[in-house]
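Novice: structure for this input, please:
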Amino acid sequence: MSTMKAAICHAFGTPLVIEEVEIRGPKMGEVEVELDAVAICHSDLSYQDGGFGGYLPALFGHEAAGRITALGDGVQGFEIGDSVAVTLIRACGHCDSCGSGSPTTCETPVDYAASPVTTKDGTPVYHAMETGAFAEKTVIHHSQIVKIPADMPKDVACLLSCGVITGVGAAVITGGVTAGQDVVVIGAGGVGLNAIQGARIAGARRIIAVDMHQDKLDAAKEFGATDGVLASEPKPWNAAKKILGRGADAVLVTVGAAPVYDVAPRYLAARGKVVMVGMPHGDKVATYSPLIMANQGQSILGSKMGGVVVKRDIPWMVDLYQQGRLKLDELISNRFTLEQINEAMEDTRSGAARRNVIMLR
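Specialist: Here you go, the predicted structure:
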């Protein structure tokens, strides 16, 4: 066991507490990573608010990058000192989902009581999303890490661990956007900007960003949006259809607000698809017309973490970044220390930030 500083949640809806906790070493199939940077995702806010459930005390954070400092037995393909991106995608490698190339929906249960972290008095700390990265170190399953170039800045690299793969993957992998298609992205925050980048990389003809704020629509054009529509318009789907001349082939919903899902199908063309990316709290529901969607041959697809295979897709995105075809540096709004994490969380909650990053080294 060793000690480290971590931001612990002791009660939902309250600020995180910076304290010394204990972390065990890696067991069979696990690695220990000393973290350099972790970005704040809206899922972290949902966990903090109690919207995703879980146990207390808890350690959140799942979008990180650092260096391997210890290897458990049976880990192959990694060495101490390797720079890695740390993700929440824990894959057993042998269930039906993993075997069919969909590790983001791994079906093997996780023992949440087996957290590697405890408080100083020995109380287990819930390792949220199997990552617990709002801390100086993490111990995770080897399937959750991917090698990255040693010279790649960790504050940039950590963005690949969730927000970037979620947005780009929603367009390219789950949404299957192809050259010449038209795409609407609802929400021009951090994930939305990456969904826009994904649609651009896939060769979409028109990419319409929809958001409540004009400044976000302006920013969306920097990432590849061809047009913007204010969601505050009486019927923004009509404005989008006027631009396209028809409905969209894909509508990517990147905000975690259930009412948005009520109206998302209205943007669609015949045979179009709604891709569900943003995740509302578990008690929220949405409604739509099965008659209209069935008659038009439309569909709704869930997209967890963009449906990526991290060891295939993160290196691909690193290469796009190195070529200048994928924007990452421009996604970082602010950098904070661990001691400033509550300030960073509230800034993220305001919706003003693309991505706030906690610098741990």
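
Novice: contacts and neighbour counts: CA atoms only from here.
Specialist: Fine.

Novice: run through the residues that contact the nearest residue in space to Val253 that is not next to it in sequence.
Specialist: If you skip the residues right next to it in sequence, Val253 has Ile186 as its closest partner in space, 4.9 Å away by Cα to Cα, 6 or more residues apart in numbering. With Cα atoms under 8 Å, 6 or more residues apart in numbering as the criterion, the residues that contact Ile186 are Gly192, Ala209, Val210, Asp211, Val251, Leu252, Val253, Thr254, Val255.

Novice: second chain to compare with the first, below:
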Amino acid sequence: MRAAVTRAFGEPMRVETVTLADPGPGEVLVAVKACAICHSDITYADGGWGGTVPMVLGHEAAGIVEATGPGVTRVKPGDPVVVTLIRSCGGCHYCAGGHDFLCETVFDLDRTSPLTDGTGAPIGHGLRTGAFAEKLVVEQSQLVAVGGNMPFASASLLACGAITGVGAVTNTAKMPAGAHAVVIGCGGVGLNAVQGARIAGAASIIAIDLAREKLDAALRLGATRAIDPFHEDAVDIVTAATGGRGADFVFVASGAPAALESAASYIGKNGTVVIVGMPASDVNIAFNPASFAGFSQRIIGSKMGSASVARDVPHLAALWRDGVLDLDSLVTGRYPLDQINEAIAATRAGQGLRNVIVF
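Specialist: Alright, predicted model coming up:
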């Protein structure tokens, strides 16, 4: 099969013919139909999180089950599925507490990648998925069957952008109706945080970004105000929109240091900053702890929207079917696998809402 291989950090991916092992116990072979480009793939490919190469990245995918290994009960051949990077055992300390996304179990796929190149040398199973490829093998907990009426490009967004953005609001922050929200960074994750805040019944939703296309999309998806901080005083606007108190929740859906540092400017007393975007490992920011202590403010992290794949993907798919969650309009670029470097360059440049590799 063909796959886009990262051979060196910071260099273009190479589309190569690789070998994929058959699914083992509890594992599933999926024919990939769509895989969205997430900034996490770009950060990893640039070397922002370390690791070793070569590897096949891509983790926001949808496709059709081709075969299952022994013991698979969640899906069957022919099922259209969403493929996530969340791999969970269901029984460890974190899974038992409902935190599947923090599962501590080491699976066979964690020990040995199913991918090898033309010489037989191993290729890393990037982000536990390896979805920039015509086919992939994952553990069954990473899959959820979805109705066949959902376009694969739209379904792929459920694997990361949607569960991360909406989940940051509903699962991590548990934002109540009537709260005031700010979303910093309106890419695929941030726009879904805007939708999550709308669905949760926010009193106001202020979207902050530098790209007009993304601000317009935020307004269409539920933001009550969209701000380019280079041309408007975002702090004054947030203060006015919240009756002078500041936001109750600030969702930082960008890993850029400037975005992270600006978050404290927008929260009010008893406010919460939710870090949703994943910065590179060497990014550090400064904040005033006296302010956070004095005003009873919080900073919390949100990994993958604190999602339970089996619970959240079907729920969000139902919201899509009911017309409550918009996924279709977020897919603004479609590329074949041979143009993956062009798709990554467009995403890196902020062009499009979500660029998707389609097979």
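
Novice: before we move on, the earlier item: now check the second structure for the residue matching the residue nearest to Val253 of the first structure.
Specialist: Residue-level alignment of Ile186 of the first structure against the second structure, with TM-score structural alignment as criterion, gives Ile184.

Novice: against Val274 of the second structure, how distant is that match?
Specialist: As defined by Cα to Cα, to the nearest Å, Ile184 of the second structure lies at a distance of 10 Å from Val274 of the second structure.

Novice: shared neighbours of those two, which are they?
Specialist: Val250, Phe251, Val252.

Novice: next step: those residues restricted to strands.
Specialist: When those are checked against strands (DSSP state E), the matches are Val250, Phe251, Val252.

Novice: out of these, who's nearest Val169 of the second structure?
Specialist: Distance from Val169 of the second structure was checked for each of those by Cα to Cα. The minimum falls on Phe251, at 8.0 Å.

Novice: ok, back up a step: nearest to Gly180 of the first structure among the contacts of Ile186 of the first structure?
Specialist: The closest of the contacts of Ile186 of the first structure to Gly180 of the first structure turns out to be Val251 (Cα to Cα; 14.8 Å).

Novice: one step back: can you put the ones in strands among the shared contacts of Ile184 and Val274 of the second structure in JSON lines and add distance to Asp41 of the second structure and neighbour count?
Specialist: Shown next, in JSON lines, are these (distance: Cα to Cα, whole Å; neighbours: other Cα atoms under 10 Å):
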{"residue": "Val250", "distance to Asp41 of the second structure": "24", "neighbour count": "31"}
{"residue": "Phe251", "distance to Asp41 of the second structure": "21", "neighbour count": "30"}
{"residue": "Val252", "distance to Asp41 of the second structure": "18", "neighbour count": "30"}
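
Novice: could I get the full set of helices for the second structure?
Specialist: Along the second structure, counting by DSSP state H, helices occupy 39-45, 93-96, 108-111, 152-156, 161-167, 188-200, 212-221, 234-241, 257-262, 289-294, 309-321, 340-348.

Novice: most tightly packed of those?
Specialist: Among those, ranked by average contacts under mean count of other Cα atoms under 10 Å, first place goes to helix 161-167 (a mean of 30).

Novice: which strands or helices does it pack on?
Specialist: In this structure, helix 161-167 of the second structure packs against helix 188-200, helix 309-321, with contacts taken as 3 or more Cα pairs under 8 Å, 6 or more residues apart in numbering; DSSP states H and E.

Novice: just so I know, which of those helices lies nearest Val32 of the second structure?
Specialist: It is, among those and with distance given as Cα to Cα, helix 309-321, at 17.6 Å.
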